[in-house]
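*Asks:* curious how this folds, go ahead:
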Amino acid sequence: MNSKLQSLLKVSTEIDTTVFQRTTSCLVIAPHPDDESLGCGGLIARLCDLQIAVHVIFTTDGSMSHPHSRNTSTAARCKMREQEAISALRILGVEEKNITFFRGKDSALPARGETGFPGFVAQMIGIIDGINPELVLVPYEFDPHRDHRASWQITIAALEHYPGAEIWQYLIWLYTLGKEGDVEPISNIPGGIQYLPMGNQLGKKRTAISQHKSQLIPDVFDDPDGFILVNEVLQNFYGDKEYYIKQVKS
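*Replies:* Model prediction:
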């Protein structure tokens, strides 16, 4: 872990959750199936326990975790990852009817200025129009993975006409792949990194993560070079705190 990030986590303070008192709907943006459970699974479970409707959008199809699979097609891998996400979210309390898959190309989600970006923004606006979320959870703006950055950009563009929504950024690859330039912007954000205690939601979160078997068990997709969530990575998400950055409204 980057030393700057370690320092910021050590001085993090508990996040103010009074927004929950005026929240009836929350929108979660996940670049890939499993990001929802890893980055904000505990918060999703807590919101559901509070009877707050949670809606989740997956922006990519997750197809590139095992591109050289010898026993499944791209379509089959995408389908399995979607089913894993549905199972994980069911454990956290999210109804399947509140889950949307945009199925953008994994590792090629268009960023601002790239072909296809306006189309994803329009899709997201269509959903926001229907649910009017008071709280939006989105990946950290400078997450090292391009799909995470693009997901943030699409979300912010879609929310331009919804200034009332509170935005919390969650961390994924910043823990293990973040460089100084990725972490430094946090120092200029009031409040910096803040944490949410997991409490009783930790068990649900860990069970939800376990549903993403294709990302945990090496031979599910039979790709020797495929991606697997190793223990070193998982430990960043198994603790008794989830970390967030409250986005400052411009």
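
*Asks:* okay, CA-based contacts and neighbour counts for the rest of this
*Replies:* Will do.

*Asks:* what about the strands in the protein?
*Replies:* 13-14, 25-30, 53-60, 99-104, 135-139, 166-170, 193-197, 241-246 (DSSP state E).

*Asks:* and of those, who's closest to Ser187?
*Replies:* strand 193-197 (8.8 Å; Cα to Cα).

*Asks:* now do that closest one: distance to the chain's middle.
*Replies:* 15 Å (Cα atoms, centre = their mean, to the nearest Å).

*Asks:* now swap in stretch 95-111 and tell me
*Replies:* Taking Cα atoms, centre = their mean, one finds stretch 95-111 lying 11 Å from the centre of the chain it belongs to.

*Asks:* now it: buried residues?
*Replies:* Using 16 or more other Cα atoms under 10 Å as the test for burial, stretch 95-111 gives Glu95, Ile99, Thr100, Phe101, Arg103, Gly104, Asp106, Ser107, Leu109, Pro110, Ala111.

*Asks:* which one is Pro31 nearest to, not counting chain neighbours?
*Replies:* Thr59 (4.9 Å; Cα to Cα, 6 or more residues apart in numbering).

*Asks:* does the one you found touch Phe101 like I think?
*Replies:* Yes. With contact defined as Cα atoms under 8 Å, Thr59 reaches Phe101; the gap is 6.4 Å.

*Asks:* please provide the structure for the following sequence as well, for comparison with the first:
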Amino acid sequence: MQSSQNRVLVVAAHPDDEVLGCGGTIARLSDAGAAVTVMFFADGVGARSAGGEIRQPELTERRKAAQTACRILGAEDPLFFDFPDNRLDTVPLIEVTQTLEKVIDEFRPDSIYTHHAGDVNADHRIAHQAVVTACRPQPGRDVRKIYFFEVASSTEWQTPGSAPSFQPTSFVDISETLPRKIEALKAYAMEMRPWPHARSIEANEHLARWRGATAGFKAAEAFMLGRELL
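*Replies:* Reported below is the predicted structural model:
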């Protein structure tokens, strides 16, 4: 497979979202020669303490897991930022967007993968809006494609009518890279839950098989195409 996406940026709210949403695609793109960078706005653990204080052992473990997952998938070493976990909606959007813009200016991706607008998690929705805002189509911009992914235990938990529903328009065949996605999910063992929780290994494999079946593949990841400039 020759990749038409040479520089890919995955914009995730928390470590593990990148694997849940597009881990198989990251592996496929990196195998095809694309340079893939993953960035995280928040640590994913701060909201678990009463006052939002960061527990250093948990933070260290989560970041090591993210680095391991990126190595498994073939992505570059991830970028970590320190916005408040599960409180991105308390930060002015311009601050989140400007942080992303700096990464875009440095990395100059031609494609971006990020969260769907209708996720039940507020941080996911802010990450989505930051991408849409930072990637306004203006002359001289490098970003040509934007894709929105689904995150099991967030996207499907939104209730009908409360937000836009996830209706995939693009499917990536991950029949060959699904084992690496599963391996990367296992790096986040502290975040995974036992079946039949939506954030279990089994649920994510079933989702990949179902998305594949709907597109004629053995396994797939589904996306909504946000924008494509040709």
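
*Asks:* re the thing from before, for the strands of the first structure, which one ends up most surrounded?
*Replies:* Comparing these by mean neighbour count (mean count of other Cα atoms under 10 Å), strand 135-139 comes out on top with a mean of 25.

*Asks:* mean per-residue distance, that one versus the second structure.
*Replies:* By mean Cα distance after the TM-score superposition for the first structure, the fitted strand 135-139 of the first structure averages 0.5 Å away from its aligned residues in the second structure.

*Asks:* ok so, going back, in TSV, list the strands of the first structure along with distance to Lys4 of the first structure.
*Replies:* Output for these, formatted as TSV (distance: least, Cα to Cα, whole Å):
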stretch	distance to Lys4 of the first structure
strand 13-14	16
strand 25-30	25
strand 53-60	29
strand 99-104	33
strand 135-139	19
strand 166-170	17
strand 193-197	12
strand 241-246	15
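
*Asks:* can you map out the helices along the second structure?
*Replies:* Counting by DSSP state H, one finds helices in the second structure at the ranges 17-31, 56-73, 93-107, 122-134, 178-187, 201-215.

*Asks:* stretch 28-38 of the first structure maps to which residues in the second structure?
*Replies:* Under TM-score structural alignment, stretch 28-38 of the first structure corresponds to residues 10-20 of the second structure.

*Asks:* burial count for Pro118 of the first structure?
*Replies:* The number of residues packed near Pro118 of the first structure is 17, by other Cα atoms under 10 Å.

*Asks:* tell me the spacing between it and Ile125 of the first structure.
*Replies:* Distance from Pro118 of the first structure to Ile125 of the first structure, counting by Cα to Cα, to the nearest Å: 10 Å.

*Asks:* same deal with Glu95 of the first structure?
*Replies:* Distance check for Glu95 of the first structure against Ile125 of the first structure: by Cα to Cα, it reads 21 Å.

*Asks:* over to Lys79 of the first structure?
*Replies:* Counting by Cα to Cα, the gap from Lys79 of the first structure to Ile125 of the first structure is 25 Å.

*Asks:* who's more crowded, those two?
*Replies:* The neighbour comparison of Lys79 of the first structure against Ile125 (other Cα under 10 Å) goes to Ile125, with 20 against 15.

*Asks:* what residue of the second structure takes the place of the more buried one?
*Replies:* Under the alignment (TM-score structural alignment), Ile125 of the first structure maps onto Glu101.

*Asks:* is it true that its match touches Ala134?
*Replies:* Yes. Using Cα under 8 Å, Glu101 of the second structure is in contact with Ala134, at 5.8 Å.

*Asks:* aligned to Ala184 of the second structure, what sits in the first structure?
*Replies:* Per TM-score structural alignment, Ala184 of the second structure is aligned with Ala208.

*Asks:* for the nearest residue to Ala122 of the first structure once chain neighbours are set aside, what are its contacts?
*Replies:* Once flanking residues are discounted, Ala122 of the first structure sits nearest to Ala158: 7.2 Å by Cα to Cα, 6+ apart. By Cα atoms under 8 Å, 6 or more residues apart in numbering, the contact set of Ala158 of the first structure is Val121, Ala122, Met124, Ile125.

*Asks:* from the residues you listed, which is closest to Gln215 of the first structure?
*Replies:* Met124 (26.4 Å).

*Asks:* excluding sequence neighbours, find me the nearest residue to that closest one.
*Replies:* Of all residues not flanking Met124 of the first structure in the chain, Ala158 sits nearest, at 6.2 Å (Cα to Cα, 6+ apart).

*Asks:* what lines up with the one you found in the second structure?
*Replies:* Checking TM-score structural alignment: Ala158 of the first structure goes with Ala134.

*Asks:* for Ile94 of the second structure, see how far away its match is.
*Replies:* To Ile94 of the second structure, Ala134 of the second structure is 9 Å away according to Cα to Cα.

*Asks:* how much space between the residue nearest to Ala122 of the first structure and Pro139 of the first structure?
*Replies:* For Ala158 of the first structure relative to Pro139 of the first structure (Cα to Cα), the value is 15 Å.

*Asks:* again with Arg90 of the first structure
*Replies:* For Arg90 of the first structure, the distance to Pro139 of the first structure - Cα to Cα - is 21 Å.

*Asks:* likewise Gln235 of the first structure?
*Replies:* Counting by Cα to Cα, the gap from Gln235 of the first structure to Pro139 of the first structure is 19 Å.

*Asks:* could you do Asp106 of the first structure as well?
*Replies:* Asp106 of the first structure is 15 Å from Pro139 of the first structure, by Cα to Cα.

*Asks:* which ones are touching Trp210 of the second structure?
*Replies:* Ala219, Ala220.

*Asks:* what's the nearest residue to Thr155 of the second structure if we skip its chain neighbours?
*Replies:* In this structure, Thr155 of the second structure finds its nearest non-sequential neighbour in Asp119, 4.3 Å apart by Cα to Cα, 6+ apart.
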